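> Sequence and predicted structure are below.
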Amino acid sequence: MGYTKKRLVVLSGAGMSADSGIRTFRDEDGLWEGHDVMEVASPAGYHRNPELVLDFYNQRRRQLKSVAPNAGHQALAELEAAFEVNIVTQNVDDLHERAGSSRVLHLHGELRKVRSTGPGAEVFFWEDDLALEDRCPKGYPMRPHIVWFGEEVPLLQPASTCVQQADLLLIVGTSMQVYPAAGLVHYKRTGVPLYFIDPRPQVLPGDFDGLEIIAERAAVGVPTLVRQLLGKGSGTF
């Protein structure tokens, strides 16, 4: 009889990619690369100034080509040798995938994809700049495949199911203060170990059962925890 790998679920946020050089916007002034987030990450902002929004994401897409996964991303990929790892990320970059993680759910969309504004909202891989005149095969304009403020999060249900089934839960690089993503932690089953990695954790040991806080940035704290988990040989039961 073979062994079944334990299910380890990772909830990752902007701090996961900060060590790769991707700027976060919630830490200080609410600006994202110099822009009010509502100008570039809301349907109203897009309708007001679509050229500004497309240019913003074109710049982010170009930046993404110039950065690489950090030690935290790489360590999570290594966990797949011993665990069934599912990553639920708020990040729109593809650094988890480039590090080697094979099961990544992007709650807020993906920079390297665009979608049609026509019926069915078809999604397409997109490596280069997106222009106003670009059209999907059916002739409709395309927009960034990003979940903007005020829009529904279509993958929230599969994400909550994923957390519900976890044998271990790891939260890294996110304050878990912003809903609806913040609500995912409440789907954790009682008794399931919860590791929280953030240099400025906004949780206390008594906030959740089984909580262990590692007050480090992702590129330091994640490899440390991964060595601990793999060293215990706790990936199977």
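Arrived safely, thanks for sending. Numbering: from 1, shown residues only.
> C-alpha from now on. contacts and neighbour counts both.
OK.
> mind listing the strands for the protein?
Using DSSP state E, the strands of the chain run over 7-12, 31-32, 35-36, 84-89, 104-106, 109-116, 123-125, 142-146, 168-172, 194-197, 211-214.
> okay, the ones you listed in JSON lines with mean neighbour count next?
JSON lines is the format used below for the strands of the chain (neighbours: other Cα atoms under 10 Å):
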{"stretch": "strand 7-12", "mean neighbour count": "24"}
{"stretch": "strand 31-32", "mean neighbour count": "16"}
{"stretch": "strand 35-36", "mean neighbour count": "14"}
{"stretch": "strand 84-89", "mean neighbour count": "24"}
{"stretch": "strand 104-106", "mean neighbour count": "19"}
{"stretch": "strand 109-116", "mean neighbour count": "21"}
{"stretch": "strand 123-125", "mean neighbour count": "14"}
{"stretch": "strand 142-146", "mean neighbour count": "23"}
{"stretch": "strand 168-172", "mean neighbour count": "24"}
{"stretch": "strand 194-197", "mean neighbour count": "24"}
{"stretch": "strand 211-214", "mean neighbour count": "18"}
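> can you redo those strands as JSON lines with distance to Leu76?
Converted to JSON lines, these look like this (distance: least, Cα to Cα, whole Å):
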{"stretch": "strand 7-12", "distance to Leu76": "9"}
{"stretch": "strand 31-32", "distance to Leu76": "27"}
{"stretch": "strand 35-36", "distance to Leu76": "31"}
{"stretch": "strand 84-89", "distance to Leu76": "8"}
{"stretch": "strand 104-106", "distance to Leu76": "11"}
{"stretch": "strand 109-116", "distance to Leu76": "19"}
{"stretch": "strand 123-125", "distance to Leu76": "25"}
{"stretch": "strand 142-146", "distance to Leu76": "24"}
{"stretch": "strand 168-172", "distance to Leu76": "10"}
{"stretch": "strand 194-197", "distance to Leu76": "13"}
{"stretch": "strand 211-214", "distance to Leu76": "15"}
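> Against that first model, consider the following:
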Amino acid sequence: MFEKISNQLKKAEKIVFVTGAGISQESGIPTFRGKDGLWRKYDPMKLATIDAFYEDPKLVWEWYEERRKNILAANPNPGHTAIAELEKYKQVSVLTQNIDGLHQRAGSTRVYELHGSIITIKCTVCDFKDKIVSSFSQLPPLCKCGNMLRPDVVWFGESLPQDVWKSAIEQASSCDVMVVVGTSLAVSPANLLPVYAKQNGATMIEVNIEQTPMSSSMDISLRSSAASTLPVLVSTISE
């Protein structure tokens, strides 16, 4: 199986990775929904929405500050590093549902953050946007214009950033191989990305410790972790 995947990767000119919470979990970042998920007594669907934010902005900010501290304390794992390493040999793009910035910290240069970034903030009214550089003296933090700042993430019910989504479609539609890592792609519209890749005749590879709804439509599906599998695959290309 590894040899078959290795051959596909060697032949490919452009490889696109679609990544989700599974690869970040291997860096010690808790998932929303897992039994060890953050703030288990709260329903993420009721925290990660614009309505929840306006109903109790301090609570939502406390939740995101907790998540941000966990993320900043984490490090990229060998899965992230292998994807970045592959750029030495192939044209590689990463379309990620994760908001943690670990792909960039690992060295990947073409990363499209479909759901935004927990490292940046934006104003709820004006066009202000910036990276978070330290803890806030008050929650919710306020913009210079006097309105509330919010995490620059895509909440349930919100549209993806259209420029990022357009670029993601272009990347998916032009790749030779798509590797779906650590995500069931249950969330729309990210679940359309494999469709665009397939229309281009791309080879579809899944790396996930669990079977997913996408598994049956993949050309190759590996039941293993990104941190253990991706470094081995990349090493075969560099030989």
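Received it, and whenever you're ready, just let me know what you need. Computed from a predicted model, the values in this text were never measured in an experiment.
> just to revisit the earlier point, out of the strands of the first structure, nearest to Gly183 of the first structure?
strand 7-12 (11.3 Å; Cα to Cα).
> so where is the closest one in the second structure?
Mapping strand 7-12 of the first structure onto the second structure (TM-score structural alignment) gives residues 14-19.
> The matching stretch vs the first structure, average distance?
Following superposition, stretch 14-19 of the second structure is found to deviate from the first structure by 0.8 Å on average (mean Cα distance after the TM-score superposition for the first structure).
> Please identify the residue in the second structure that aligns with Arg23 of the first structure.
Using TM-score structural alignment as the criterion, Arg23 of the first structure maps onto Pro30 of the second structure.
> Could you check how far that match is from Asn7 of the second structure?
For Pro30 of the second structure, the distance to Asn7 of the second structure equals 34 Å [Cα to Cα, to the nearest Å].
> Looking at the two, which has the bigger crowd around it?
Neighbours per residue, other Cα atoms under 10 Å: of Pro30 of the second structure and Asn7, the larger number sits with Pro30, 19 against 14.
> Return the distance of that one relative to Ile5 of the second structure.
From Pro30 of the second structure to Ile5 of the second structure the distance is 30 Å (Cα to Cα).
> and what of Pro213 of the second structure?
Counting by Cα to Cα, the gap from Pro213 of the second structure to Ile5 of the second structure is 21 Å.
> Looking at these two now, which is surrounded by more residues?
Ile5 (20 against 9).
> Looking for the alignment partner of the more buried one in the first structure.
Matched by TM-score structural alignment, Ile5 of the second structure corresponds to no residue in the first structure.
> and Ile5 of the second structure, that one's in a strand?
No: per DSSP: H, G, I helix; E, B strand; the rest coil, Ile5 of the second structure lies outside any strand segment and is helix.
> That one: what's it in contact with?
Each residue near Ile5 of the second structure by Cα atoms under 8 Å, 6 or more residues apart in numbering is listed here: Ile205, Ile220, Leu233.
> what do you get for Val153 of the first structure?
By Cα under 8 Å, 6+ apart, Val153 of the first structure lies in contact with Leu107, His108, Val147.
> wouldn't Val226 of the first structure be in contact with Leu76 here?
Yes: between Val226 of the first structure and Leu76 a contact is recorded at 7.1 Å, counting by Cα atoms under 8 Å.
> circling back to that earlier point, tell me the spacing between the match of Arg23 of the first structure and Arg67 of the second structure.
On the measure of Cα to Cα, Pro30 of the second structure and Arg67 of the second structure end up 9 Å apart.
> Equivalent analysis for Pro194 of the second structure, please.
Going from Pro194 of the second structure to Arg67 of the second structure by Cα to Cα gives 29 Å.
> The two: which is more packed in?
Pro194 (25 against 19).
> just to revisit the earlier point, any idea how far the match of Arg23 of the first structure lies from Leu230 of the second structure?
Distance, Pro30 of the second structure to Leu230 of the second structure, using Cα to Cα: 21 Å.
> Spit out the contact partners of the equivalent of Leu230 of the first structure over in the second structure.
Here Leu230 of the first structure is matched to Ser238 in the second structure, going by TM-score structural alignment. Neighbouring residues of Ser238 of the second structure by Cα under 8 Å, 6+ apart: Tyr89.
> which residues touch the closest residue to Ser215 of the second structure other than its chain neighbours?
Nearest non-adjacent residue to Ser215 of the second structure, counting by Cα to Cα, 6 or more residues apart in numbering: Ser221, 6.2 Å away. Counting by Cα under 8 Å, 6+ apart, Ser221 of the second structure touches Ile205, Glu206, Val207, Asn208, Ser215.
> ok, now Asp129 of the first structure?
Contacts of Asp129 of the first structure by Cα under 8 Å, 6+ apart are Asp55, Asn58, Arg61.
> for Cys175 of the second structure, same thing?
Counting by Cα under 8 Å, 6+ apart, Cys175 of the second structure makes contact with Glu13, Lys14, Ile15, Val16, Ala197, Asn200, Ala202.
> Specify which member of those is nearest to Val125 of the second structure.
Using Cα to Cα, Val16 is the member of the contacts of Cys175 of the second structure that lies nearest Val125 of the second structure, at 34.7 Å.
> any residues in contact with both of Pro30 and Arg67 of the second structure?
Shared contacts of Pro30 of the second structure and Arg67 (Cα under 8 Å, 6+ apart): Leu38.
> what about the residue sitting nearest the centre point of the first structure, distance to Gly191 of the first structure?
Among the residues of the first structure, the one closest to the centroid is Thr89, at 2.1 Å (Cα atoms, centre = their mean). Taking Cα to Cα as the measure, Thr89 of the first structure falls 23 Å from Gly191 of the first structure.
> Same question for Ala82 of the first structure.
Distance check for Ala82 of the first structure against Gly191 of the first structure: by Cα to Cα, it reads 21 Å.
> Thanks again, I'm all set now.
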